[in-house]
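[1] Generate coordinates for the sequence data below:
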Amino acid sequence: MDAAAAAPRILANHRGVAFDLVRAIGSVECVVALEALEAYFWLEPGASDARTLKCFGDGYQRITAIAARKALAHPAATIELTSSDFARGR
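    Reported below is the predicted structural model:
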């Protein structure tokens, strides 16, 4: 992971993992929903925070690639990734 970015963190409501997408023009806060990690990154339901962050780290390259594409297509202050963002053909 990029050393300049803040460490990924579990949302207070435990519905996702927040992370910073660092780009040449600045950083954007992103959130990947836990349901997406469960559906596409083999996170088991009810997993611990440590396991959730490990799963996020394992899928980091794919997650950030999709976040970057979404940020280019739909610029926003916060990018939210759901299962539909990881579906084939998107």
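
[2] switch to C-alpha atoms for all contacts and neighbour counts from now on
    Will do.

[3] List the contacts of residue 66.
    By CA atoms under 8 Å, 6 or more residues apart in numbering, residue 66 lies in contact with 85-86.

[4] ok, it to residue 49 distance?
    23 Å (CA to CA, to the nearest Å).

[5] ok, which stretches of the chain are strands?
    9-10, 16-23, 26-33, 78-81 (DSSP state E).

[6] Kindly reformat those strands as JSON lines containing distance to residue 2.
    Compiled in JSON lines, these are given as follows (distance: least, CA to CA, whole Å):
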{"stretch": "strand 9-10", "distance to residue 2": "14"}
{"stretch": "strand 16-23", "distance to residue 2": "8"}
{"stretch": "strand 26-33", "distance to residue 2": "11"}
{"stretch": "strand 78-81", "distance to residue 2": "18"}
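
[7] run this one through as well so I can compare:
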Amino acid sequence: MEKPEFEPQILASRQGVSFRLVRGQTLVECVITTAALEAHFWLEDRADDLRILRTFRDGYSRIRAIAERKLLAHPGARVELTPDDFGRH
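    Now for the predicted structure:
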């Protein structure tokens, strides 16, 4: 299983998990919403922090692949992944 390059963090609002990708010499800030984790990674509603991070780590390879594709299609300083991003693939 692939591990995140930097430790993921749950957003203060608990609406997502932030993580970073390395693209060349640049760090790209990324967020996957908890709605996406619930819809496509079987995260239960109102999960605790430990379960949210475990679900993120378990799905990291797929999450990273989608984040990288989105970054290639829309270069920028930040990527936000929502349920729609996973529904198309």
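
[8] Need the TM-score from the superposition.
    The pair, once superposed, lands on a TM-score of 0.92 when counted by TM-score structural alignment, normalised by the length of structure 2; 87 aligned residues with a CA RMSD of 1.1 Å.

[9] picking that back up, with mean neighbour count added, can I get the strands of structure 1 in TSV?
    Below are the strands of structure 1 laid out as TSV (neighbours: other CA atoms under 10 Å):
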stretch	mean neighbour count
strand 9-10	18
strand 16-23	20
strand 26-33	18
strand 78-81	19
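
[10] Show me the one of the ones you listed that comes nearest residue 71 of structure 1.
    Among the strands of structure 1, strand 78-81 comes nearest to residue 71 of structure 1, with 6.6 Å by CA to CA.

[11] Tell me the spacing between the residue most central in space within structure 2 and residue 7 of structure 2.
    Residue closest to the mean C-alpha point of structure 2, counted by CA atoms, centre = their mean, is residue 32 at 3.4 Å. Note on residue 32 of structure 2: its distance to residue 7 of structure 2, by CA to CA, is 14 Å.

[12] longest helix in structure 2, by residue count?
    helix 60-73 (DSSP state H).

[13] What residues of it count as buried?
    Using 16 or more other CA atoms under 10 Å as the test for burial, helix 60-73 of structure 2 gives 60, 63-64, 66-68, 70-71.
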